[in-house]
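Student: sequence and predicted structure below; questions after.
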Amino acid sequence: MQKKLKVVAATLVLLSLSACGLFSEKIDETKGWSATKLYSEASEELEGQHYERAIQLYEKLESSYPFGTYAQQAQMQIAYAYYKSQDQAQALAAVERFIKLHPNHANVDYMYYLRGLINFNDQIGFLNFIYEQDATERDPKATREAYAAFKQLVDKFPNSKYTPDSLDRMRYLINAMASYEVHVARYYYRRGAYLAAANRAMGIMNDYRDSPAIEEALFIMIRSYDKLGMTELRDDTMRVFKLNYPSSKFLDEGKKAERHWWKLWN
């Protein structure tokens, strides 16, 4: 009798646990929702900056209606939602997936543009970024990747509505990369590595011809050649410098120039 009671008790416990599991099982509120309903709700969540929930709903839409009219748009919105939530890796993965699946989509140019934005990390607005952040503090690898992404858009879709803004960003990124190289050349000069400084500055001349950083790059070359005793190269570079920048701040007279140089480089 005691053995039977134990069996009954164990059975009741199992039934109780099973019942608890059934009642605690999460109900899928989206079950039976139409594609239109899913897309509308997801877009509302996205607009409200509830990115995780928006992504869940877009993914539900894509899996439930993979061949519907909203599926491709949902894929694009997933990439955008990841971008806005600052999940760079997931955002880039979503962009690449869309481009691979839909290379001829009418709005694929936007995905190329978004790829550039993700790398650019445009979280505070383009104009604020230009005027407030020191370009030399940016990761040069990320800068190069952002430039390459925008360039691909411009090359593939020259008439895209996103091309003018991409060109503006490319110009900024070129200046950022050139400024970073000047920063490095200045670093070498301060530490007495004059040949390295001159070579780095020469690289700026070759790679970033239209950048404002060329002015300081030339001046670094002049100072480096002077330190190295390469007077002919120094004088040739000085002639080029004066021809192109006759009113340069680096050519101030006497001690003013030295003070400017000292403050800038120390």
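Tutor: Now that the structure is in, tell me what you want to look at.
Student: switch to C-alpha atoms for all contacts and neighbour counts from now on
Tutor: Noted.
Student: show me what the helix or strand encompassing Leu38 is packed against.
Tutor: If you go by DSSP states H and E, Leu38 is part of helix 35-47. With contacts taken as 3 or more Cα pairs under 8 Å, 6 or more residues apart in numbering; DSSP states H and E, helix 35-47 sits against helix 51-64.
Student: quickly find the element holding Ala185.
Tutor: Counting by DSSP H and E, Ala185 is found in helix 163-190.
Student: how much space between Leu14 and Leu22?
Tutor: If you measure Leu14 against Leu22 using Cα to Cα, to the nearest Å, the figure is 12 Å.
Student: just Asp168 next, same as before
Tutor: Distance check for Asp168 against Leu22: by Cα to Cα, it reads 58 Å.
Student: one more to weigh against that first structure:
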Amino acid sequence: MQVKHLLLIATLALTAACSSNKEVVDENLSEAELYQQAQEALSDNSYNSAIAKLKALESRYPFGRYAEQAQLELIYANYKNVEPEAAKSSAERFIRLHPQHPNVDYAYYLKGLASFDQDRGLLARFLPLDMTKRDPGAARDSYNEFAQLTSRYPNSRYAPDAKQRMIYLRNLLAAYEVHVAHYYLTREAYVAAANRGRYVVENFQETPSVGDGLAIMVESYQRLGLDDLAATSLETLKLNYPDNASLVDGKFVPREEEADNRSWLAKATLGFIESDTPLPPGETRASQDVIKQYEDAQESIPQELINQDGADAQATEADAPKKRSWFSRLTFGLFD
């Protein structure tokens, strides 16, 4: 029932937002009056009204005393109005027009915040959604934008918060890669799973997901029959992450059950009637079918053609001109 109520509230809010008319700003207002009314709208959390007045202020008085401040506060108003794309666009415009502004670090910070909250809509705030299983595009953008802020303005007042958010985002991105690797394991795409696990180990050090990445590598290499790589990865896992969920009493336990590649007849008869032999590691039914077709085609070649091909090959070798020595070429063949 609670979910239904939340969906109803979201629908009503969306309907009200779509049906609201665009505010008309009085054309007779001076620059100071526009700015004052915009500040009052921001204080009252009337972000639509604040956005309208800030845009009017910027367009009517582009070189006024409040023009730059209006552009900066427009970023904040769009962000608080849950319009991440508009907030990022406003931030990029301010950074491009005022790269030396004393508060340009605030524009970088708001740009990162807009991407940070882009996937956290109304439902995500109330429902237990796992953010590590969602598209990481906005999280990756937010991480890169916070990284720009901390690298260009390390002494900014917003840098400490940006660094903490970067730690969270890095852990989230690493966990997402682990989910993708487990998906590949369930689909028996062991090479792709091993590559994802190695990517986590190489690019997300000091995150909680590194141990899971090593476990995925061990499981994938075992399924592929690469015993040396599996053993090396397992030793690294035991040494650095002895409490990993894949280790039980020091022994590795795969998280995904090995795929049952038996035929339907073998499964129905509980293995009493085996129509196909088990597949070797790394092979598939499709690859075996291709090899079988090649062998059948080779066996179907008539023996006469094989003998004729052998005779032609011998005749070709016999008729081939012999290689002459340098002495024969020098004497024009008189002493061959």
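Tutor: That came in fine, so what should we check first? What you are looking at is a predicted structure, and each value in this text was computed from that prediction instead of being measured.
Student: equivalent range in the second structure for the helix holding Leu38 of the first structure?
Tutor: Using TM-score structural alignment, the residues of the second structure aligned to helix 35-47 of the first structure are 31-43.
Student: just the buried residues of the helix or strand just after the helix holding Ala185 of the first structure, please?
Tutor: Using DSSP H and E, the next helix or strand after helix 163-190 of the first structure towards the C-terminus is helix 194-207. Neighbour-count burial for helix 194-207 of the first structure flags 194-205 (criterion: 16 or more other Cα atoms under 10 Å).
Student: where in the second structure does helix 194-207 of the first structure fall?
Tutor: With TM-score structural alignment applied, helix 194-207 of the first structure matches the range 190-203 in the second structure.
Student: kindly report the same for stretch 60-68 of the first structure.
Tutor: The aligned range for stretch 60-68 of the first structure in the second structure is 56-64, by TM-score structural alignment.
Student: name the residues that touch the matching stretch?
Tutor: Stretch 56-64 of the second structure is contacted by residues 25, 31, 34-35, 66-67, 70-71 when judged by Cα atoms under 8 Å, 6 or more residues apart in numbering.
Student: let's see that with 7 Å instead.
Tutor: Outside stretch 56-64 of the second structure, the residues that touch it by Cα atoms under 7 Å, 6 or more residues apart in numbering are 31, 34, 67, 70.
Student: now stretch 125-142 of the first structure: buried residues?
Tutor: By 16+ other Cα under 10 Å, the buried positions in stretch 125-142 of the first structure come out as 126, 135-136, 140.
Student: now these in a markdown table, with secondary structure and distance to Tyr58 of the first structure?
Tutor: Listed next are these as a markdown table, based on DSSP: H, G, I helix; E, B strand; the rest coil; distance: Cα to Cα, whole Å:
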| residue | secondary structure | distance to Tyr58 of the first structure |
| --- | --- | --- |
| Phe126 | helix | 28 |
| Ala135 | helix | 36 |
| Thr136 | helix | 39 |
| Pro140 | helix | 34 |
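Student: now those as a markdown table including distance to Tyr162 of the first structure?
Tutor: As requested, those are exported to a markdown table (distance: Cα to Cα, whole Å):
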| residue | distance to Tyr162 of the first structure |
| --- | --- |
| Phe126 | 14 |
| Ala135 | 23 |
| Thr136 | 26 |
| Pro140 | 24 |
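Student: in the second structure, what residue corresponds to Tyr112 of the first structure?
Tutor: Matched by TM-score structural alignment, Tyr112 of the first structure corresponds to Tyr108 in the second structure.
Student: all the strands of the stretch 201-336 of the second structure, in order from the start?
Tutor: Ranges of strands in the stretch 201-336 of the second structure, per DSSP state E, counting those that start in this stretch, are 247-248, 251-252.
Student: Serialize those strands to CSV and add fields for mean neighbour count and distance to Ser49 of the second structure.
Tutor: Below are these laid out as CSV (neighbours: other Cα atoms under 10 Å; distance: least, Cα to Cα, whole Å):
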stretch, mean neighbour count, distance to Ser49 of the second structure
strand 247-248, 14, 58
strand 251-252, 14, 60
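Student: could the ones you listed be laid out in TSV, adding distance to Leu239 of the second structure?
Tutor: Formatted as TSV, these follow (distance: least, Cα to Cα, whole Å):
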stretch	distance to Leu239 of the second structure
strand 247-248	11
strand 251-252	13
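Student: between those, which gets nearest to Ser43 of the second structure?
Tutor: When those are compared by Cα to Cα, strand 247-248 sits nearest Ser43 of the second structure, at 54.9 Å.
Student: which part of the first structure matches that closest one?
Tutor: With TM-score structural alignment applied, strand 247-248 of the second structure matches the range 251-252 in the first structure.
Student: from the chain's centroid, how far away is that stretch?
Tutor: With Cα atoms, centre = their mean, to the nearest Å as the basis, stretch 251-252 of the first structure stands 38 Å off its chain's centre.
Student: kindly report the same for stretch 161-169 of the first structure.
Tutor: Per Cα atoms, centre = their mean, the centroid offset for stretch 161-169 of the first structure relative to its chain is 15 Å.
Student: the aligned partner of Asp165 of the first structure in the second structure: neighbour count?
Tutor: The alignment partner of Asp165 of the first structure in the second structure, by TM-score structural alignment, is Asp161. Neighbours of Asp161 of the second structure under the rule other Cα atoms under 10 Å: 12.
Student: again with Ala79 of the first structure
Tutor: Ala79 of the first structure has 27 neighbours, counted by other Cα under 10 Å.
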